[in-house]
Structure formats: structure tokens, C-alpha cells
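Engineer: after the sequence you'll find the predicted model.
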Amino acid sequence: MAISKQTTERVRERADIEEVVGDYVPLKKKGQNLWACCPFHNEKSPSFSVSPAKQIYKCFGCGKAGDPIQFVMDIEGIGFNEAIKHLAQKYGIEIEEDRQMSPEAIVAHNERESLYIVLNFAKEFFVKNLQTEEGKSIGLSYFKERGFSPSIIEKFDLGYSLDAWDKLLIAAEAAGHSKELLIKAGLILQKEGDASRFYDRFRGRVTFTIHNLGGKAIGFGARILTNDKKQPKYINSPETEVYHKSDILYGIFQAKKSIREQDNCYLVEGYTDVISLHLAGIENVVASSGTSLTENQIKLIKRFTDNITVLYDGDAAGIKASLRGIDMILEGGLNVKAVVFPDGEDPDSYARKVGSSAFQQYLREKAVDFISFQIGLYAEEAAKDPIKYADLVKQVVQSLSKIPDPIIRSVFIKKSSSLLEMDEDILMTELNKILLKSQKDQFFKEKRAEEEPSIPIETLLPVTKEETSNLQLIQLQEREMLRLLVNYGFEMVSEELSVCEYLLQETEDLTFETPVFNKILAIFKDALKQGLLPQPAYFLSIEDSEIKREVINLITPKYELSTLWESRFQIFTTHEADDLAKTVYDNILHLKKKVIKKLLEEARDQIKKAEMNEGSEEEVSEKVRTYMELKNYQVAIDKQLGIVISF
């Protein structure tokens, strides 16, 4: 059952941002706020700010922001409900269930919870099997041969499935779990041609528990220990309601903390590779478990770091076949390095062969950026064949086009030019062709997705630098208005008029260019209709992460004036809150000025088009009149702002 709103509200009221963040990082007081080095990215100077008064945190380095619940979600890599449970446990709050859910939602929720329960039962069953006579002689002896210590076996919930037809099924039914649930969890199968016979999916195999981010068992991988060529080496859990192969990485639960601390994630292929690296003292490692890397898996890693180091077996053919994964990682906005092991070695075998210290040193010394790796992989054969050399250049440029950051892309263009001994301008020209084609394809894809039957020709016109600049200026001024509204909306600018009433009256006919600002404005207006005058805390209780993040940005100043200026040195400064009426009035004028400037440019373009298309004299005159009216508005606003206009 889902968590009730009452429980969520009690958690919000009780959870203290200083206590919650303090469990993870040491905080030091500076001014009104507390500061620390950000736990979400590496930094030497503290840019992570915690405001006890506002009950929020914000990092001015990486942009992470939120309340105590969001912090737990970010630091633990878990969902909203899991974060509520975490904080409820911390503060001793009883968790109540939401009984207002629809019958369908209740059934779906109960089924998911039942799957977690039965999968946990299976995990414990497999783990306990290691202590049976069969488990010790086969499963445990295999783990010991691989050098897996008891603590590692416990850490990863390694186990053994007995070599029998239905041992798990019998035990599960005795514990009250139904056959239907066991089938949905992927733990048992129905025999073909006999609807009454069921058997365990995993039999006579060692088991590797697959955990979600919160540490719950969601599936299993099972390895056979005999040389039976009729049987696959590994059997994995099928897709279920709680296990989606494309969304999870093996070892992510055990690795997430280390990935964040090291600001790097090692990516390997199999279960034993992950475990061997842990034995070698390297915990920031996950595996794609033999499947091709997916977009969702890349996004999962990006929640904890922007850096991936891919570890490749010493097999050139296999490496070349997997290069598409690097392009996907680049497209996901992450930085990629690669390490290749000697021929015939993989991370698991090499770690056991050379030992922990030498293995860690090898990773440090052999890690190269993706361009050096890609060019080095084909350099020998490309040097002997001009056609293959040209193909290599095209592959490199194609990979460069996947990098979303133009500065990083530019750096790698220079490096590629040097390594390929090719003119930088040639690479840049080819890259621009790919980028331009990609932009055009994306543009027409979006247009085709729209319901409008035709595309106005003016939408195909390129946006000038001046137009882009004006739009950005308007968005900045919109942000400033929202900042005043959220921070001071409840204050009074006169005996009868509040800040929010004045701002909303003056901008009634305006539509903001920034979508999230329109959402915040709509929430503000809805609250007023309900008789509420929302303060910042009102927005922080909304579960929309985009709105919450933007509001935190609006209410969190990056710099704070020391109180010593006034208390010790008697140096007094003017604050915006000292004269809210003027601050708000000036903001409205500046916003209107920028909007009118944009309208003036549009009116000027309309006049030019009318003249070029030889429109009627009346049509041109009408557009000129519109332009002059806007110009008069601009002059009036400039006068109110005290701007001297010369003609």
C-alpha cells in the first residue's frame, strides 16, 4: 500500500535539513547558513549550502538542490516513497498506508510488494543453501576457488540453488507463497504439456542476487558449474514488474556510494568481474551483465557521476563490436575512458592473477580517453590502407558529434587532429555536416510529431543572435520577477496592496517565455483563489521536482553579506527589502521594456515583409502605426526608469 499523505506531512514537519545532511557530510556554519564540500561532485572549496531557516540545500557547483526528502533521494539514489520510509525510520514516525487509492492501484501496489517479499524469500533460501552439505561441497567451494571471502559472499547475497526439481517451490509454498506469485517473480516454470507440474527455474547453480538501488532483491543470475553443453552457462531472471534488465546494473546498490565519492564508475561485463574488483579494493564498479548498454543504464550512472571508465577484455574483435556503447555514453553527456586488459584476460582473471595493488595501478596507468582508445584500436590496420584510414576518420568524427558539450567537443577535435595527423579544419567541416544534419532531422521529427497540418514558413527562418539575446534577457527578467514574487509576495508595498497583488496585476496580459515560470505562476494564482498567500515553504511541499528545484534557486542567494560589516565596522548597506515598492516597480518596468523591445523587432520585421511583398499602402501604414505605438510605450517606460533618450 502507498504511504499516506499524513505520513508524508509528518515527515516533512519533523525532518530537519541540518540533521539529515549532517548524517552524510560535516557542516560548518558561515553566516546564516551551513556549508560543506558537495557530496554529489568532487570539489576542494565548499559550494554546498544548507539553510536551516528555509529547510533546503543547494550546491552552487553542480546545481543539486532540494529539501530533506530530496536530499535522501539524491544521496541514496532512491525514489520518493523509499525516502519517506528512510526518514520515518530515522525519526520514529509510524508509516500509515493510503486507503484512498483506486482498487486497480491497490492491486498493482500489493502485487509489487508481494514480488519483493517472495524474491527476498528466494534470496535468503539460496544463501542458506550454502550451509547445506550439497551447498558447501559445490556452491561454497566454487566461491572459495574464485577467492571470494565470506564478507564478499554476504555483501552480494551470493547463494546456491539445490540440484533438485522443486526445492524452492516446496519451501516457498510452505511459507505461504502461491505458485502464481512464484511464476510472476520468474522463480518457477510450468512444465510443457503438463499444467499440473511446476519446477524451479534455477537448479544446481550458484546464484548472484540482483539488487535495485534501494538494496531489494529484484532478480537473479545463476551459473552452472558442470560442463553440460546442453545447458546455458548462465540463466537470468525474466522481465517482471520489479525487474527490467535495461533499467538496472549489477552491483549498483553496493557501488553507488563509492561511485559518488570517487566521481567515476568502472563498467564491466559480468557478475564475477564486479565482485573481483571489490576484492581488489575497488568498489565503484557495475556490470551490464552481458547485455548491450542501454540509455536508461547510462542515465542511472549519471545520477552518481559524469565519468565512466569502461574495462575491456583482451579481445580486439569483441572490443570493436562494443564501440557503439561508447557513443551512447558520450551522447548521454558523460566523459568516457577505457582500459584494455592483456590478450586472454578479463577484469576478474587479471585481478586474481596480479593482486589488488598491481591491479589498481594497472587501471590508473592504462586508462585513456575515448579518442586515444578508438584511434589506437584501428591505427595499425588504418596505416596500411587509405580506405580504412578514411573510415577511421569518419568513425572518430561520428563519435565527436555525440558529445553535447561544445567546449569538450572542441578539445577532442584538437586532440583528434594531432593523433590522426589531419588538418583540424577538415575534421571541423565534417563534424559540422553531421551536426547540421542531426539538427535538421530533429527539427523535422518534432514538426512531424505536432498535430498542426502545416508548418508556417517563418518557423523555418533561422534565429539571429540578436533575437536569442533578447529572449535570454526577457527570461532573466522573468526570473527576477518570480524571485520577488516567491520571496516577498506576502509583503506589503502599501497599506492596501501586497507585492503579489501588484506583480500579478501588472503582468496579467503577459505570458512568460520560460515554461517552469508559468507553472510556478499558475500555482501561485491557484493558492490565492483558495485564500492562501503562499510563502517559499508552500512551493517546497509540491512533489514536482522541477518546480521545487527552481524555487530553491530563486530563494537561495549565492553570497551572503557578513554581519560584521554592520555590527563591528558600522558599515551599513541598502537591501532590496528596504524599499520593496521601488524594487518591484523597477522590475516590472524592466520586464515590460524587454517585452516591448521584442515586439518592436517583430513589428519591424512585419513592415519589411509587407514592403517586400508589395503589400497595400493601407497594410503597410497599419503596421507602421503599430510600431510607433510600441515605440511610444518604450519611450514612456524609459522616462520612468530615468533613461535619457537622444534622437
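Structural biologist: Here it is on my side, so go on.

Engineer: every contact and neighbour count from this point should use C-alpha atoms.
Structural biologist: Noted.

Engineer: residues in contact with the closest residue to residue 155 other than its chain neighbours?
Structural biologist: Nearest residue to residue 155, sequence neighbours excluded (Cα to Cα, 6 or more residues apart in numbering): residue 254, at 7.9 Å. Going by Cα atoms under 8 Å, 6 or more residues apart in numbering, residue 254 touches 155, 156, 283.

Engineer: point to the residue nearest the middle of the chain.
Structural biologist: Taking Cα atoms, centre = their mean, the centroid of the chain lies closest to residue 303, which sits 4.5 Å from it.

Engineer: take this one as well and set it beside the first:
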Amino acid sequence: MISKATIDRIFSTIRVEEIIGEYVQLKRAGSNFKGLSPFKDEKTPSFVVSPSKQIWKDFSTGKGGSAITFLMEIESFTYPEALRHAAKKYGIEIEETVFEPSEEQKAAQSEKELLYKIHEVANDYYQQQMHETAEGRAIGYAYFKERELKDEIIRKFQLGYSPEQKNAFTTYALDKGYSKEILEKSGLSIFPEHSPGGVDRFRERVIFPIHSFSGRVLGFGARILKNNVKTAKYLNSPETEIYHKSAVLYGLNQSKQAISRKNLCLLVEGYMDVIALHQSGIEHVVSSSGTSLTHDQIRLIKRLTENVTILFDGDEAGIKASFRSIDMLLSQGMNIRLLLFPDGDDPDSFARKHPQEYTEHYIETEAKDFIDFKSEILLRDAGKDPIKTAEAIRDIVKSVAYVPNALKQEVYLKEISARFGLSEQSLFSELGIQKQVKQQGTRPEVKPVKPSMEVVQGPGQTIDPLLVLEEKLVELMLKYGDQIVERRNEAGETYEITVIEEILAHLGEDEYEIQSPLNQRIVQEISEGIAKSELRSGHFFFSLMDEELTGKVADVLINPHENSDWSKHNIFFQKEEEVVPKLVHDVMIRHKREFVMAMIRKIKNALAEDGDQTENYMKIVKLNELRKEMDTVLYRIL
């Protein structure tokens, strides 16, 4: 169990903008950063990070919280896992407190965590086999050296080797206490009827571990080295609870910072393409691992950049298959370029032949936009056949139809018009046809809109002012709870009190009941803190790791918009934090006034009942007098 001192050290050291910056391309927006939501497709950035407050808020989904909360959301980490990941990133040593889980807790250990653990064990095992055994060095290590890989690159990508013995790893894992069931579910071992001792899936292959965005091992790719064996050259882990091939990009963990820094992602086909480019110093590169590009993979790239250059080795089948990837990337609003290497070269061989500067320059200058690329490929096949030429142009316009931005569409059509000498009108007509074809048989998805506030005004509905003011009081406690305000008592004596204590005292008067269940929880936590001499304001609630609470607190603490700098025009505004004493005082009086009005309405509704109503009339008179006193304080004009 991680000690409280370590947790405090982690929270005081980590920077939310650095943690999130590895997953989302952030751009400065005043004192905050903004980016596209990593949790939902959107075109306008609504994801806000506040370095000063060390929190984030995703206004498209309502999620928000601290850096640790973000790691839990994006990586499906548990709280301890997120803490350990952050500690590792910042070089913080984890101090453990003595904690022995019960048998029930041991039994409750999730299968998902066991899958992560067995993959870590396998990854260490494969690396140890390659570096520390005679067989591994003679076969696996020699292969990578033959491919001209340096030791630091081999270590960086954690490359390994699975020995020839058919159940070497299976036996090793069973001896360490892992069950046949978890080995089988991980795909690392197979247990056929004729071989009860199990068989290693990747035996006698070099190993390429596949990592998540944060660096956890999800699965493996493996290459057989013998040419006379009738089996697939490459073998991948099967789909598991933690590994979904269509949602993973090889090399993303090692490349994400370079992609964000360069604002460009190079997309290649194979593992060795990624590794060779890294070794040459070109690190902003990932691979789809031989699969067709998927929407999930594109979304991973889009967290870091909207610019993609696809690198091909000139294989005709692969080039034609790339047309689908072009349309998918365009539909996600990506800016794409494509590059064909010279005959006989792929990214791996080209990077090994040439120095970094030459390779980078070649990619930058030779990459074409998708219009030029498709034109070159399709017109080469069309020759002088006018029908095939028309079909080629129609195919290019079809790709433009996938572009969601109307302005970009017009620019692309102008480019096609200039290239082929066609009228823009005919191209726009074709674009309209292609859009109809693309949309045929589909209906727009109607998603329910989640209200951002607990009070919603719609047809026949009115906003409850008492609840609105209750929300404001809770907001003031979360934002300024530990701030001390100066007050005077009835005798004219000055005293000091915190915002939290003053608002709690106000809410405790007149038997007022908190209306919102979420506000009830917040006020209860704050009250319990006061009983323990703790002032629990905004950031305290992030430690509770409650999604509903952290979302509300982040909503309170982060303003998605900032005022312009009007001081340069000699126009000055008071900021909210500069008028907290008056603001708290006014909101409390307004809240009490609305509570009084609610009591008057309640009594008036009771006047219809039988019996002597003299007492109720007297209550209404007294409450109206109290209301008038508050109106006077609030400078109301009656």
C-alpha cells in the first residue's frame, strides 16, 4: 500500500499539463491550455487544462479532475496504478506501508490485472532469454545485430527472444504460480489435448512487445527466423481483455512526445520500420502493425497531431489498400501526405542507407498531398483511356467528399480543377453526388444531450432560484473556502472567519435542507472536515476519486473562457476573487431571501385548509418584514 507521504509527494510534484500533454496536443489559451477532447470526437477544442490550479476539465463530456484522475480515465488505471505511473515518470520512490490483503481480497484480484502482470513477466522473460542465454544471443540478438540495431535501441523497444523449447515460458510461468487459465486467456500459451504441459505461442521467434499509450505491455508481435518452416512469418497476440489490435499503434509510447513536438506523425507498416527510423533519430513515427488503419488508431494520433504522412515501400497492393486509409483519415479531419520510397526500399532500409538529415529532407520534400498521390497512381493505370481517366478523377473527388470542412473541400476542388483543366462547377456537382452515395442508407446519429447543470429550463419548466443560489454557495466554498473574510458583529466588533465556516453557519440556520443530493455530499464532507479542524475546499475532492464529484469541482474551478486584457484600453474590471467578502455576503442574503419566499408560499398553500389560520397569517407578516429588511440590505428598489 502506497504511503500517504508518497501520495502527497506525487501530488506536489506532478504537473497536470505535462501528464496530459503526452496524450493531448495542447495549445496555450491565455493562462490555460486547450485541446481536443481525448474522450469524444469533436472539431472545436473544449478540453481545458489549468496549470495554475493543476486541474483539467472536458466540457464535451463533463469529466474533470487532477492529473491522477486523468490517468485513471484515459488508461483505465486504478488509483494506485495511476499513482505508480506518475511516480515512475517523475522519479519518485514509492514508500509502502505494511498491508496484508485478506484471502477474500486476494481472490477478488481482477483478471485484467493478472493479464497485465503476466505480460510484464513474459516481457522480462523474453528479454532475459535474449541477453543472458547462449541460444538467445546466438539467434535473437544476432538477428537484431544483423539488422544493424544498436544496443540502446534494442533496450528502448524491449526486444526479446522466445526459445526453441516448446513450453519454456509456460513452464516458467506455471512455476511462478500463474494458472493455466490466465496463460491461455493471455494467448501466451496454448494447451492442446495432446500436450497437457502447454505450448508457447511464440516459441523460437524474436519478440516485439506492444505497449499501451502509457507504456504497459498489452501483447506481442513475433517473427520467425527460419525460412524452411511452413508458418506465418509474423505472429501476433490474440485479442484479449487488454489487447485490441485495432486500437493500438506500435511505437506510440516511444514516439508520442516527438509526434507532439513535431506536430506530425509518420505512419509506416512494420515494427522494424519504426525501430530503424528511431535509430536514425526520426522518432515521430508509429506503425499500424500490418493491419488496415482503424478509427480508433486515428483517434490516438489525433490526440497529438492532425498531420499525418504515410510512408510506403512501393508495393502495389499496399498502395491500393492505402486509398481506404486516405478516406478514413480525411473523414477525421486529418491533414495527410503520402510518400513512395524508391523501388526496393522501405522505411527500414532507406533509414539505414542514409543519414538522418537526408532522410528527413527526403520525406519532407517528396511527400505528396492525397490529390497528387492518387492522381499519379490512378492515371498511371488509366493511360490514355478517357473513361478510366474520368473514373480516376471521380475516385479523387470521392475522397474529397470525406473531408468534413467545407472550406477545405473547396480548396481541394480548385486544386483538382487546375490539375485536370476541369470546371469547378462540374467538380462540385460530382462532389454532391459522392456525398449522397456516401450517406445513402445512413441516418444521422442522435445522441442524448447531457445537461451540464442540475437545473434545466425547458418548455413548461422554470429555474428554481433557491437551488441556483444553493449551487453558488457550494461553488464559493469550493473556490474560496479557506479564504479569511473580516466581519463585524452586532456590537460593532471586528472578527475573522473563513468562507467555509461562514457559509456552513448560514446553511445551518432556519433548518434549511440542501436540495441537491450532490451538494449534500459536498457539504457533508466539508462539515466533517471542520469537525477534524480541516478546511476541505476544491482540491480536497479530487483525492476522493469520485467521478461525479471531481467533474463538478473541475467545472467550478475552471472557466472555459477568459476576459480580454481591457487594461490596455484603460478599462478595468474587478475580478471575482477580489470581491469575495461582498460576494459571499450578498449570495447568503439572496439565498436567505429566497428561502423566506419559499416559506411564505408554503404557508399560503396551507391557508386553504380548515381551522384557525391566524397563526399562519402572523407568520406571513413577520416573514414579509424580514424580506423587506433583506431587500434594503441588497439595495432593492421597491
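Structural biologist: In hand now; what should we look at? Note that the coordinates shown come from a computational prediction; the quantities given were computed from them, not determined experimentally.

Engineer: TM-score for the pair, please.
Structural biologist: TM-score for the superposed chains, counting by TM-score structural alignment, normalised by the length of structure 2: 0.66, backed by 518 aligned residues with a Cα RMSD of 5.3 Å.

Engineer: which of the contacts of residue 254 of structure 1 has the most neighbours?
Structural biologist: When neighbours are counted by other Cα atoms under 10 Å, residue 283 leads the contacts of residue 254 of structure 1 with 23 neighbours.

Engineer: you'd agree that residue is up against residue 260?
Structural biologist: No. Applying Cα atoms under 8 Å, one finds residue 283 of structure 1 not in contact with residue 260, separated by 10.8 Å.

Engineer: how about the helix or strand encompassing the residue nearest to residue 155 of structure 1: buried residues?
Structural biologist: Here residue 254 of structure 1 sits within helix 252-262, counting by DSSP states H and E. Across helix 252-262 of structure 1, burial judged by 16 or more other Cα atoms under 10 Å covers 252, 253, 254, 255, 256, 257, 258, 259, 260, 262.

Engineer: equivalent analysis for stretch 136-146 of structure 1, please.
Structural biologist: Those would be 138, 139, 140, 143, for stretch 136-146 of structure 1 by 16+ other Cα under 10 Å.

Engineer: who's in contact with that stretch?
Structural biologist: For stretch 136-146 of structure 1, the external contacting residues (Cα under 8 Å, 6+ apart) are 130, 149, 153, 159, 160, 205, 206.

Engineer: closest to residue 88 of structure 1 among the residues you listed?
Structural biologist: Proximity of those to residue 88 of structure 1 (Cα to Cα) peaks at residue 153, which lies at 30.4 Å.

Engineer: give me the buried subset of the contacts of stretch 136-146 of structure 1.
Structural biologist: With burial judged by 16+ other Cα under 10 Å, the buried subset of these is 130, 153, 159, 160, 205, 206.

Engineer: what's the most distant pair in those?
Structural biologist: Spanning the widest gap among these are 153 and 205, at 15.1 Å by Cα to Cα.

Engineer: check contacts around the alignment partner in structure 2 of residue 235 of structure 1.
Structural biologist: By TM-score structural alignment, residue 235 of structure 1 lines up with residue 235 in structure 2. Shown in contact with residue 235 of structure 2 (Cα under 8 Å, 6+ apart): 202, 221, 222, 223.

Engineer: would you list the residues you listed in JSON lines and tack on neighbour count, secondary structure and distance to residue 406 of structure 2?
Structural biologist: As requested, these are exported to JSON lines (neighbours: other Cα atoms under 10 Å; DSSP: H, G, I helix; E, B strand; the rest coil; distance: Cα to Cα, whole Å):
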{"residue": "202", "neighbour count": "27", "secondary structure": "coil", "distance to residue 406 of structure 2": "49"}
{"residue": "221", "neighbour count": "18", "secondary structure": "strand", "distance to residue 406 of structure 2": "41"}
{"residue": "222", "neighbour count": "25", "secondary structure": "strand", "distance to residue 406 of structure 2": "44"}
{"residue": "223", "neighbour count": "18", "secondary structure": "strand", "distance to residue 406 of structure 2": "45"}
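
Engineer: out of these, the closest to residue 399 of structure 2 would be?
Structural biologist: Distance to residue 399 of structure 2, by Cα to Cα, is smallest for residue 221 among the contacts of residue 235 of structure 2, at 32.6 Å.

Engineer: mean deviation of the helix holding residue 254 of structure 1 from structure 2?
Structural biologist: Here the mean offset of helix 252-262 of structure 1 against structure 2 after fitting is 1.3 Å, by mean Cα distance after the TM-score superposition for structure 1.

Engineer: residue 330 of structure 1 against residue 402, yeah?
Structural biologist: Yes. At 5.6 Å, residue 330 of structure 1 counts as touching residue 402 under the criterion of Cα under 8 Å.

Engineer: which neighbours do the two share?
Structural biologist: Joint contacts of residue 330 of structure 1 and residue 402 (Cα under 8 Å, 6+ apart) do not exist.

Engineer: and the strands in the stretch 151-300 of structure 2?
Structural biologist: Shown for the stretch 151-300 of structure 2, the strands assigned by DSSP state E, counting those that start in this stretch span residues 160-162, 189-190, 199-200, 205-211, 217-224, 234-236, 265-268, 285-287.

Engineer: average gap between the fourth one and structure 1?
Structural biologist: I take that to be strand 205-211 of structure 2. Strand 205-211 of structure 2 sits 1.4 Å off on average (mean Cα distance after the TM-score superposition for structure 1).

Engineer: ok, longest helix in structure 1?
Structural biologist: Assignment by DSSP state H gives helix 580-612 as the longest helix of structure 1.
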